[in-house]
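Asker: build me a model from this:
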Amino acid sequence: MLKPLFRVKDLIFVQKRLAGHSKWANIRHTKALKDGQRGQMFTKFARQIKVAIQEGGSPDPVKNLKLEQVLEQAKRNNMPIGTIQGVIKSTQINKEMCKKYLLEIKGPGSSVFLCEVFTGNLTQTRSLLASILKKHSSKYVENSVKHMFVEKGIIECHLDDYKDKDILEKATEDAIEFGAEDVKVLDDNLIQFLCTSQNLKIVQTKLETAKYKITSASVEYVPNQLQILNEKDLEICSNLCEKLENQSEVIEIYDNIGN
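Answerer: Have a look, this model is predicted:
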């Protein structure tokens, strides 16, 4: 994990990461691309849309900020408008009482996972996932691990053709001005801004005004401390996440795995 260099106005600056900095990040990114190719990315967005409508109480993004954020993300990833409208319409027709739950999991090598599911039968879903966990040296935790994470707004974007100064220096200045808490430059000059979950929309809007090209913006569980795993445990965790994400009830998975 990268160590802070210095603080200015409560903003933490970090060194620019080098290509291949995180094997786990690369594994997860590759699987995400494959999921998109198989259409699973759209399936995940469909689940998130349904959750946002239920929790926000409205199928109208103007009245439902969480839904608006999910729809923006879906459109950035080229989810067809007709498909989006079909999902929204289905939530009005299907009144099945599904709810979102957070399952807490202990994985190999002191890794922990938060698994968001959307289901109308939690007992059945827990049982289904338990068989997957057992095959991957994992199980539901006896004591909560949610306190090991904090909800944060995460915005990833590009600033194309910027040559006036170092891109991290530019992003750092904008982070201070726009109210972000942290900024990193990842592989391929992908810039990641971290902010409070409440300020996500504000920071996103300011970045767009400043000509940043947003690739994703969402509220996620961020670990307070990262856990380093060996090669064997990394492979087990990778396979575990892939199996879990293939389940129709699973919305999102968060972990504390580091470089």
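Asker: please make it C-alpha for all contacts and neighbour counts, starting now.
Answerer: Will do.
Asker: neighbours around E208, how many?
Answerer: The tally of other residues near E208 (other Cα atoms under 10 Å) stands at 12.
Asker: next up, identify which helix or strand it is on.
Answerer: Element membership of E208 [criterion: DSSP states H and E] is helix 200-209.
Asker: buried set for that helix?
Answerer: Buried residues in helix 200-209, defined by neighbour count with 16 or more other Cα atoms under 10 Å: 200-201, 203-204, 206-207.
Asker: got it, and stretch 54-64?
Answerer: Across stretch 54-64, burial judged by 16+ other Cα under 10 Å covers 54, 56, 58-59, 61, 64.
Asker: here is the second sequence; please produce its structure so I can put it next to the first one:
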Amino acid sequence: MAGHNKWSQIKRKKGANDKKRSAIISKHLRAITAAVRSGGSDDPSGNLALKNAIAAAKSDTVPVDNINNAIKRAAGGADSGQDFKEVTYEGYGPGGTAIFIEALTDNVNRTVADVRAVFNKRGGSLGNSGSVAWQFEKKGVILLPDASEAAQEAAIEYGAEDLQVSEDGLEITTDPTELYAVQDGLASAGFTTENASLSRIPSNTVAVSSEDAGKLLRIVDALEELDDVQNVFTNAEWPDDLDLG
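Answerer: Predicted structure coming up:
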């Protein structure tokens, strides 16, 4: 988990400096739309994908009105020309790192071409289906600003699988189906979570040099800038001196 913990810190620092708010909001609203349509319900209590999408949007401070409007439009059949499909891509980055990409698209040919172009331009390579997926496991991840012993005990009591303490607080790993049960349990115990979302955690990490880490970060940034890409995961063991500028 140490590598993932470091990446979580990097993501938060990048997010704090990210000025492309409209792009971030658009990605979340796309995920919400897809969740309503694929789940056949606009009620998050009976649609886990929608619940996940709403939670992720709120974690990135997407306005509640935007979230509610997206749910209403999707449930009402608005924008019916956009039927988003969930697709994943796998590839390799500098230093032998693995990259796993989650996307939502209404045009698979366009998306794969865009993803391949990023890899080709930035020094990576797009792999075949299954080439790196086996290295990542889907988990729930909760970020808690409070890393006290009481918070750790509560997390374990409510079903956490793993805990990591960092300068930013406590990172809690759960079974993906238990994410919200653990979060709700922590809330009932008086602990407020900063973020709760589904993630892909690498089973093993690969240490990369500062030079390769910089190249990999540029690949990740370019992939995340694509409209269709929702999430990018890597198994890199990021160096402490990584420049996020």
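Asker: the helix holding E208 of the first structure maps to which residues in the second structure?
Answerer: Aligning helix 200-209 of the first structure against the second structure (TM-score structural alignment) gives residues 179-188.
Asker: give me the mean deviation of that stretch from the first structure.
Answerer: Superposed on the first structure, stretch 179-188 of the second structure shows a mean distance of 0.7 Å to its aligned residues (mean Cα distance after the TM-score superposition for the first structure).
Asker: which ones are touching the nearest residue to G130 of the second structure once chain neighbours are set aside?
Answerer: Leaving out its chain neighbours, the residue that sits closest to G130 of the second structure by Cα to Cα, 6 or more residues apart in numbering is E90, at 7.4 Å. Listed by Cα atoms under 8 Å, 6 or more residues apart in numbering, the contact set of E90 of the second structure reads 98-101, 126-133.
Asker: swap the cut-off to 7 Å and go again
Answerer: Counting by Cα atoms under 7 Å, 6 or more residues apart in numbering, E90 of the second structure makes contact with 99-101, 126-129, 131-133.
Asker: W7 of the second structure: which of those is nearest?
Answerer: For those, the minimum distance to W7 of the second structure (Cα to Cα) is 12.9 Å, reached by I99.
Asker: list only those of the contacts of E90 of the second structure flagged as buried.
Answerer: For the contacts of E90 of the second structure, buried by 16+ other Cα under 10 Å: 99-101, 126-127, 131-133.
Asker: now do the helices in the second structure.
Answerer: 2-17, 21-39, 48-59, 64-76, 108-122, 149-157, 179-188, 210-224 (DSSP state H).
Asker: S199 of the second structure is nearest to which of those?
Answerer: If you check each of the helices of the second structure against S199 of the second structure by Cα to Cα, helix 2-17 wins as the nearest, at 9.6 Å.
Asker: on that earlier part again, mind telling me what the residue nearest to G130 of the second structure corresponds to in the first structure?
Answerer: E90 of the second structure maps onto E104 in the first structure, by TM-score structural alignment.
Asker: now do its match against D255 of the first structure, distance only.
Answerer: 10 Å (Cα to Cα, to the nearest Å).
Asker: if I look at the residue most central in space within the first structure, how far off is F149 of the first structure?
Answerer: For the first structure, the residue nearest the mean C-alpha position is E220 (4.9 Å; Cα atoms, centre = their mean). Separation of E220 of the first structure from F149 of the first structure (Cα to Cα): 9 Å.
Asker: got a list of what A53 of the second structure touches?
Answerer: 28, 31-32.
Asker: ok, of those, which come out buried?
Answerer: Neighbour-count burial (16+ other Cα under 10 Å) is assigned, among the contacts of A53 of the second structure, to 28, 31-32.
Asker: with distance to V118 of the second structure added, can I get those residues in CSV?
Answerer: Below are those laid out as CSV (distance: Cα to Cα, whole Å):
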residue, distance to V118 of the second structure
H28, 22
A31, 22
I32, 26
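Asker: closest to R116 of the second structure among the residues you listed?
Answerer: Nearest to R116 of the second structure among these is A31, at 22.2 Å by Cα to Cα.
Asker: excluding its backbone neighbours, what's nearest the closest one?
Answerer: Distances taken as Cα to Cα, 6+ apart place A53 nearest to A31 of the second structure, at 6.0 Å, with adjacent residues excluded.
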